[in-house]
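In: Below: sequence and its predicted model.
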Amino acid sequence: MPELLHITERSLWDAARATGTYEMSTRGRTLQEEGFIHCSTRAQLPRVAAFLYGSYSGPDDLVVLVIDPERLGVPVRYEASEAGGEEFPHVYGAIPVAAVTAVEPGAPL
């Protein structure tokens, strides 16, 4: 399975490193609220970044988590928000810090 990517605020990633797991689904929504963590492929990343963070005032405070799905220990499902739509990877559980193989600065806005 190819790497998964997730854009987040540096402060949220720092907090996850302290607790051992990352539990934000998307901008302003937690795993508990959403039921899964939104991710993207490398090809989807620029569109996701523009959609979620295009108006974000601190793009230098963003990071891209590179996640190894083999290290997750929870299901990953590729799903579309509407029938016939583009499928995005969703992680159905918390992301262990050990599953993050790299942290890339910024976001491709």
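Out: Arrived safely. Numbering: from 1, shown residues only.
In: For the rest of this, base every contact and every neighbour count on C-alpha atoms.
Out: OK.
In: Residue 25: how many residues sit nearby?
Out: Other residues lying near residue 25 total 25 when counted by other Cα atoms under 10 Å.
In: Report the secondary structure state of it.
Out: Judged by DSSP: H, G, I helix; E, B strand; the rest coil, the three-state class of residue 25 is strand.
In: before we move on, what about residue 8?
Out: In three-state terms, and counting by three-state DSSP, residue 8 is strand.
In: Distance of it relative to residue 14?
Out: Going from residue 8 to residue 14 by Cα to Cα, to the nearest Å gives 10 Å.
In: and what of residue 21?
Out: From residue 21 to residue 14 the distance is 10 Å (Cα to Cα).
In: One more: residue 55?
Out: Distance from residue 55 to residue 14, by Cα to Cα: 22 Å.
In: Pull out the buried positions in stretch 99-109.
Out: By 16 or more other Cα atoms under 10 Å, the buried positions in stretch 99-109 come out as 99, 100, 103, 106, 107, 108, 109.
In: got another, please set it beside the one above:
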Amino acid sequence: MRTIYKICPAAAWREAERHGVFRGSADDVRDGFIHFSTASQLEGTARKHFAGQTGLLLIAIDADGLGEALRWEVSRGGESFPHLYGELDLRHVTAVQDMRARPDGHHEIPELAP
């Protein structure tokens, strides 16, 4: 199983849990796909897009279950990032963890699945 990750405000994630599907953040909707990161990309994603924010969750997803709707596309720094063209069915979620903000505004990345 390959694991990919989504950083998400807790309120938005709780809404997804009520509906059984995550349709993406405002940025995802604007871009036409749900942005994900690999374990090695998480710190950069958190620093660039979530610095200073509190109340965030780290969502772990089984990438292998997403099928052809998941595409790996070149983005920041020439790296390939996972993008989901469609809704995320929550049955593919393997873990939900709190992301604690440090006093410097950056986040502690929870222990990740191998």
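Out: Structure's in. What do you need? Keep in mind that this is a model prediction, so the values were computed, not measured.
In: After superposition, what is the TM-score?
Out: Overlay of the two chains. TM-score (TM-score structural alignment, normalised by the length of the first structure): 0.82; 102 aligned residues with a Cα RMSD of 2.0 Å.
In: Please tell me I have it right and residue 97 of the second structure contacts residue 61.
Out: No: in this structure, residue 97 of the second structure is not within contact of residue 61 by Cα atoms under 8 Å, at 11.9 Å.
In: still on that earlier bit, nearest to residue 43 of the first structure among the buried residues of stretch 99-109 of the first structure?
Out: residue 108 (11.0 Å; Cα to Cα).
In: Tell me who's in contact with the counterpart of residue 105 of the first structure in the second structure.
Out: Residue pairing (TM-score structural alignment): residue 105 of the first structure is matched to residue 98 of the second structure. The neighbours of residue 98 of the second structure, taking Cα atoms under 8 Å, 6 or more residues apart in numbering as the test, are 55, 56, 57, 58, 110.
In: how far away is residue 98 of the second structure from residue 83 of the second structure?
Out: Note on residue 98 of the second structure: its distance to residue 83 of the second structure, by Cα to Cα, is 22 Å.
In: got it, and residue 95 of the second structure?
Out: Distance from residue 95 of the second structure to residue 83 of the second structure, counting by Cα to Cα: 19 Å.
In: ranges for the strands of the first structure?
Out: 4-9, 21-22, 24-26, 29-30, 37-38, 62-67, 76-80, 87-91, 95-96, 100-105 (DSSP state E).
In: Redo those as JSON lines? Include distance to residue 51 of the first structure.
Out: Shown next, in JSON lines, are those (distance: least, Cα to Cα, whole Å):
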{"stretch": "strand 4-9", "distance to residue 51 of the first structure": "11"}
{"stretch": "strand 21-22", "distance to residue 51 of the first structure": "21"}
{"stretch": "strand 24-26", "distance to residue 51 of the first structure": "11"}
{"stretch": "strand 29-30", "distance to residue 51 of the first structure": "15"}
{"stretch": "strand 37-38", "distance to residue 51 of the first structure": "13"}
{"stretch": "strand 62-67", "distance to residue 51 of the first structure": "14"}
{"stretch": "strand 76-80", "distance to residue 51 of the first structure": "16"}
{"stretch": "strand 87-91", "distance to residue 51 of the first structure": "14"}
{"stretch": "strand 95-96", "distance to residue 51 of the first structure": "23"}
{"stretch": "strand 100-105", "distance to residue 51 of the first structure": "18"}
